[in-house]
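Participant: Sharing a sequence plus its predicted fold:
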Amino acid sequence: MSIQLTDNVSPAARRDILDLEQKISSFRSGDIPDEAFRKFRLTRGVYGQRQPGVQMIRIKLPHGRITADQLIRIADLSDKYATGNLHATTRQDIQLHFVKLADSPQLWADLEDAGITLKEACGNTVRNVTGSARAGVDPTEPFDITPYAYAVFDYFLRNPICQDMGRKFKISLSSSEADSAYGYMHDVGLVPRIRDGKRGFKVMLGGGLGAQPFPAQTATEFLEEDQVIPFIEGVIRVFDRYGERVKRHKARMKYLLNDIGLDELLRRVDEERPALRVQSFQIPTNGENDVPATLPTFLSTLTDRSAVENTAKYQAWYKTNVFEQKQAGWYAVQLRVLLGDMHADTARALAQIVKQYAADDIRVTVNQGYLLRFVRPDNLPAVFQALDALGLAEPGFDTTADITTCPGTDTCNLAISSSYGITRALEQMMHDEFPDLVFNDDIKIKISGCMNGCGQHSVANIGYHGSSLKNGAYVLPALQVLLGGGFNGKGEGLIGDKVIKIPTKRGPDSLRLLLRDYEANGFDGEYYSDYYARQGKNYFYQLLKPLADLKTLVDTDYIDWDHTEQYVTEVGVGECASVLIDLVATTLTEAGEKLGWAREAFSESRWADALYHAYNVFITGAKAGLMSRDISTNTQHGIVSDFDKTFAGEVDFHKAEGDFKTLVFSLNKQEPSELFARQFIAQAEGFLQAIQAYRETQVIQEGAPHLQELSQAHDS
């Protein structure tokens, strides 16, 4: 069935969607190897699930911002193509699960019709740009970062410098010094500041989670607003050129920064300055503090407001889920959503509440909830009633009782144990035994199904990630306990310590011990991470050590949460069998595609883009040449250097060592122009023709190439 595309779908998105449809067809017919197709579909938001034959679709929502009609569209599409569930993520995306691969192009087309994209939601690209959900209404913000988040998102979407990096790249913008968007764990984290009457940002670089979490380093305390996008472009160019590309576990920017140091990284960023698409990028911010002109004028018809306002639940909800905006007389309402999951029917009903009572500007929050803006104070009781009927008025938004979690083994290939099950158990235990924790917003609890950190456990005051333990011949599900992350009393962002690993069924016991210990021994007003630092890691190890005693195991310890069968560790099922391919030929085909993109960008007068595509022709062609001689490299810079040495003196390429390197790296020695782009593309085309001819001669002389097997690798 052909894809139905409306006039609302942009030409760029239209081409992407049709390309996805064509690639799916080629993949099914065996014309595209699995690993190449996997790489392609990930950058289109299509991610393989733990269950074979179905996909998770990640919907990319810049800054988590969405309208009521867009929420309805996503809900309708979840009913049509998925399970009727909308899962909000810690990166302010919404995910749909159990989607058939064949349905993904039309699903994407229907999203684009509503102004929503999947492009670069996964894969080795610039992921969704996140930001403080309170931005624009935050009483403590120096200015609204919303237009800046959108500008960063737009600038790097489909930008050639970040289409095929060694690894993903994450950017966040916080609304104030509180850093509520966790800039300190991002590749680039921005915090707004005003200096001498000028707007700018504190810039942090090289943060990251995963098995080896790194806190970001401060690149500058103040960068003027018009320099933010040029600076980020320079950082991405450096990461693309020098970042690891073979050892996946070392391929994030945090490792590059750790290897070369901040001063050297910034020097290389400065070297890229001449080649940038723009030298200054001014972001329009008119009217950002204004009350929206399109707010509903509806006033609640609730006859007895006081009867609602005097209930204990309303009082708790008002205290924890509502705050007055910086626009005097207007209120924001925050929705606590268990596991980040919302049924499509609930989402549609929520959209109607927004249309009736709030601004058409819903924000998905980094703790998997939602935020509604510009609610009149007189309408708050009616909003509470409407939300309560949907189960969306539970008090305790972003408090200790509001746990952040990833889907874990419910859908993820990489998860080791259940995240959802332990989250439910911990929240129920706190509800029953520590009811006042709905008023505590100092302790944050976060859970991931594995060490990779989608639930952001490393930046929690109390964090857990899924694991396993061996007891003789048996394996049981486990939790790694991490403590001391998050923010301390000075507002500093910290990475948690791994303290101890315990059977997962003892998770509630561990949290109970930690909370009671803090109640008994913490100083008044002492932040939990400061308390952890004061007591020390060994104190907490000894506190929890009895729970790690495997001699006291019972039968239920061998069964994971939400399961009835005995636990076994599982590797996610591959999506198809391995295939045999000629890797050199495949790489040369890829270089040819990049040459086509360079020509197209040139025809549209996009000189900087054309140059970067041509640069990638050199990189990909040189990689193919090195592969033909069984020489492996791990960075783009290494590819150029090794090709320069290996092929020096071969007339078809360059006469002397250093010539090729000089040619390729001339990319950042001058400003992008029509003349330079025309010349550089012509040189890239000539180089590719020479490599292709060399390969043809090599095959004639040495015989047909050995076909190599590519098998399915995990998505991430």
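Facilitator: Cool, the structure landed.
Participant: only C-alpha atoms for contact and neighbour calcs from this point on.
Facilitator: Will do.
Participant: now the longest helix along the chain: how far from the chain's centre is it?
Facilitator: Counting by DSSP state H, the longest helix found in the chain is helix 674-702. Averaging C-alpha positions (CA atoms, centre = their mean, to the nearest Å) puts helix 674-702 37 Å from its chain's average.
Participant: just stretch 486-502 next, same as before
Facilitator: Mean-position distance between stretch 486-502 and its chain equals 21 Å (CA atoms, centre = their mean).
Participant: list the buried ones in that stretch?
Facilitator: Within stretch 486-502, the residues that qualify as buried are 486-488, 493-502, counting by 16 or more other CA atoms under 10 Å.
Participant: before we move on, the earlier item: list the buried residues in the longest helix of the chain.
Facilitator: Quick answer for helix 674-702 (16+ other CA under 10 Å): 674, 676-678, 680-681, 683-685, 687-692, 695.
Participant: and that helix, what does it pack onto?
Facilitator: Under the contact criterion of 3 or more CA pairs under 8 Å, 6 or more residues apart in numbering; DSSP states H and E, helix 674-702 touches helix 583-603, helix 607-627.
Participant: rerun that using 7 Å as the cut-off
Facilitator: helix 607-627 (3 or more CA pairs under 7 Å, 6 or more residues apart in numbering; DSSP states H and E).
Participant: Quick one: residues in contact with the helix it packs on.
Facilitator: Residues from elsewhere that reach helix 607-627 (CA atoms under 7 Å, 6 or more residues apart in numbering): 160-161, 276-277, 584, 587-588, 591, 594-595, 597-599, 601-602, 632, 636, 639-640, 643, 664, 672-674, 677, 680-681, 684, 688, 691.
Participant: of those, buried ones?
Facilitator: Neighbour-count burial (16+ other CA under 10 Å) applied to the contacts of helix 607-627 gives 160-161, 276-277, 584, 587-588, 591, 594-595, 597-599, 601-602, 636, 639-640, 643, 664, 672-674, 677, 680-681, 684, 688, 691.
Participant: tell me the contacts of the residue nearest to residue 215 when sequence neighbours are not counted?
Facilitator: Spatial nearest neighbour of residue 215, excluding adjacent residues (CA to CA, 6 or more residues apart in numbering): residue 207 at 4.6 Å. By CA under 7 Å, 6+ apart, the residues touching residue 207 are 184-187, 214-216, 254.
Participant: dropping in the other structure now:
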Amino acid sequence: VQHMPRKFKVSVSGCETDCGASGIHDLGLIATEKNGQKGFIVNGGGGTGGIPIAAVRLLDFVVEENVPAVLESLIRLHQRYSNRINRNAARIKFLIKRFGEEKFRTLFEEEFERMRILPQRPWTPLDWRDPDESPEPVSPGGVVSQHDGRSAVVVNPSLGLFTSEQMEALADIAEQNGAEEFRITRDQNFIFMGLPRDAAEAVKKAVRALGFGVEERPGDVANVIACPGTTTCRIGITNSQNFGHELASLALDYEAKPEVSLMISGCQNGCGLHHVADFGFRGMGKKIDGRNAPHYQIYVGGNPRNLGDIGLSGPIVVARYAPEALNILMREYAENRKEGESVRQWSEQLGKQGLSDVLAQVLEKATADTENIYLDWGEREVYEPPAPAKSECAATFAVDDLLMDLADDSLIGFDRALFGEQSEEGRIFGHEGIYYAARRLLVRQGDVREDLSHDEILHTVRGSYADNPQVLAALDKVIEAENTAANGGGNGALGSFREALAVWIDTAADLMEKPFEKSLFDASALEDSSGSVMDMIRNQQRGA
């Protein structure tokens, strides 16, 4: 997994409340029970960022022993199909966009059936229990009774911010009151875990004295999440943290929905999860009368626990008037929603134009002579968008390192198949190993094309290494062994194929370690026969 096209995020929820927000992760597991057996619901392919896509249901139920096969299946699809040229499009969610939900689900199911019959590492059984309550619509807050007889206390630092002195004080409180664990959460809170029941009140009092909130009832502590924005992030566009502080009072004691969620991201990457909030805000820069001004696009009705509930994108408002816009939206929802209607249902009834109509008086204020319109929240200087910067999406990528790992993985997969007496799977892994080792040899000569078929790759290798008897002999032997195994040669033939594959992979690896001969470099593969690359090579040949 060191050379996956890009990151792979996993969430695990211990019950169907789905506090882990499986809908926005590459892989989301939700603990459940079916016909008296414990296991997991499997969702996959979710993600936010510039193009938010909700996860799809991959399996309604899987036993815990098959979780490694689930993970391996998705990672293999990621390795096989995700984009290695444009890392902005190199997440599992783009495979869903590329293939469609049904095709992607089929690809997963086929891969899962392959992996499920192969040997996996020994599985340590999980600890399960029978719940005595139904799943809740939101994560619990305040003092929570643990199922083991102890207590937990959820602490709400505003936007997850705290000083080093406060952190030390929190650690002291945990130790003094017998807490077993001290955790942070995905929604920027702390949790004291494993407290004696009689210690909960003392912990509440102590953390409130530090200035942190502890919920007594839903809505008496603001549920606001914000990324750092321009305070520390090199790709931040707006000061999302200062904006979050401005919104906090609006989230208190909101009778229409006490647990209302407000989430803010300082750019399109969505680290503040604005796509899945009741009311979300995405920072951006726009010009008014030729001058840059901070803005927010509003999203309404998101929910990370309901698959498909990505917030409806609404109007773009000037940052200075975004709190007013939120106040209007919350008032409209409270006054005009139908009985039992969620924020999402209400926003879907309005639609994009309806949301714009509701906010018309705010949108009309965006004129060049408006006071403070060019200032971001908490800033004294006139707003200027940050200089362009690369995020982790644009990290460099080593092609040969990937091919080396994939070739080795094919050999390991072959061994797993042989151990599990899965002959056909072994031949498939062997076929892949031949391909990856051959591609390494072409990369050595500057040929990084990815559109060549298996046969074209081998044909090109033969031509490129016609004067290297070691390469040709290893290639001939592995192809002969593959053909023999495919024609019913039995377990002995499979063993010979495996050994020939190992020799072929080692031959490629050995050659890759040797000093490169510039005369063998295929400049045409770079379409640069007279450009800077060839000039560099010629200068090196001359000793320049």
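Facilitator: All right, it came through fine. Fair warning: this is a prediction, and the values are worked out from it, not measured in the lab.
Participant: Quick one: residues contacting residue 448 of structure 1.
Facilitator: Contacts of residue 448 of structure 1 by CA under 7 Å, 6+ apart are 405-406, 408, 419, 454-457, 464-466.
Participant: how close does it get to residue 405 of structure 1?
Facilitator: Distance, residue 448 of structure 1 to residue 405 of structure 1, by CA to CA, to the nearest Å: 6 Å.
Participant: hey, what's in contact with both of the two?
Facilitator: Common neighbours of residue 448 of structure 1 and residue 405 (criterion: CA under 7 Å, 6+ apart): 419, 455.
Participant: For residue 479 of structure 1, which three-state class applies?
Facilitator: strand (DSSP: H, G, I helix; E, B strand; the rest coil).
Participant: what residue of structure 2 matches up with it?
Facilitator: Correspondence of residue 479 of structure 1 to structure 2, assessed by TM-score structural alignment: residue 296.
Participant: from the chain's centre, how far out does stretch 634-644 of structure 1 sit?
Facilitator: That offset, for stretch 634-644 of structure 1, works out to 29 Å (CA atoms, centre = their mean).
Participant: do stretch 253-272 of structure 2 as well
Facilitator: Using CA atoms, centre = their mean, the offset of stretch 253-272 of structure 2 from its chain centre is 20 Å.
Participant: returning to that earlier point: now restrict the contacts of residue 448 of structure 1 to buried residues only.
Facilitator: 405-406, 408, 419, 454-457, 464-466.
Participant: Show me these that map onto helices.
Facilitator: Short answer: those have none in helices (DSSP H).
Participant: Out of the residues you listed, which comes closest to residue 87 of structure 1?
Facilitator: residue 406 (9.4 Å; CA to CA).
Participant: Leaving out sequence neighbours, find the closest residue to the closest one.
Facilitator: Using CA to CA, 6+ apart, the closest residue to residue 406 of structure 1 is residue 455 (4.8 Å).
Participant: For whatever residue of structure 2 lines up with that neighbour, list the residues it contacts.
Facilitator: Mapped onto structure 2 by TM-score structural alignment, residue 455 of structure 1 lines up with residue 272. The contact partners of residue 272 of structure 2, by CA under 7 Å, 6+ apart, come to 225-227, 263-265.
Participant: Tell me, of the residues you listed, which are also contacts in structure 1.
Facilitator: Among those, the ones whose aligned partners also touch in structure 1 (both residues aligned by TM-score structural alignment, their matches' CA atoms under 7 Å) are 225-227, 263-265.
Participant: thinking again about what came up before, run a quick check on the match of residue 479 of structure 1 versus residue 320, I expect a contact.
Facilitator: No - taking contacts as CA atoms under 7 Å, residue 296 of structure 2 lies outside contact range of residue 320: 9.4 Å.
Participant: who's more crowded, those two?
Facilitator: residue 296 (27 against 22; other CA atoms under 10 Å).
Participant: Contacts only, for the more buried one.
Facilitator: Residues counted as contacts of residue 296 of structure 2 (CA under 7 Å, 6+ apart) are 281-284, 316-319, 322.
Participant: leaving aside the residues next to it on the chain, what's closest to it?
Facilitator: Of all residues not flanking residue 296 of structure 2 in the chain, residue 283 sits nearest, at 4.6 Å (CA to CA, 6+ apart).
Participant: That neighbour: what's it in contact with?
Facilitator: When the contact criterion is CA under 7 Å, 6+ apart, the partners of residue 283 of structure 2 are 237-238, 265-267, 295-297.
Participant: Give the aligned equivalent of residue 334 of structure 1 in structure 2.
Facilitator: Residue pairing (TM-score structural alignment): residue 334 of structure 1 is matched to residue 154 of structure 2.
Participant: Now do the same for its match: helix, strand or coil?
Facilitator: With three-state DSSP as the basis, residue 154 of structure 2 sits in strand.
Participant: which one is it nearest to, not counting chain neighbours?
Facilitator: Residue 154 of structure 2 sits nearest to residue 191 (CA to CA, 6+ apart), 4.5 Å away.
Participant: ok now do the one you found, which residues does it touch?
Facilitator: With CA under 7 Å, 6+ apart, residue 191 of structure 2 has these contacts: 152-155, 182-184.
Participant: Can you tell me which of these is nearest residue 327 of structure 2?
Facilitator: residue 155 (25.9 Å).
Participant: Quick one: neighbours of the counterpart of residue 264 of structure 1 in structure 2, just the number.
Facilitator: Structural alignment (TM-score structural alignment) places residue 264 of structure 1 against residue 106 in structure 2. Residues within reach of residue 106 of structure 2, counting by other CA under 10 Å, total 13.
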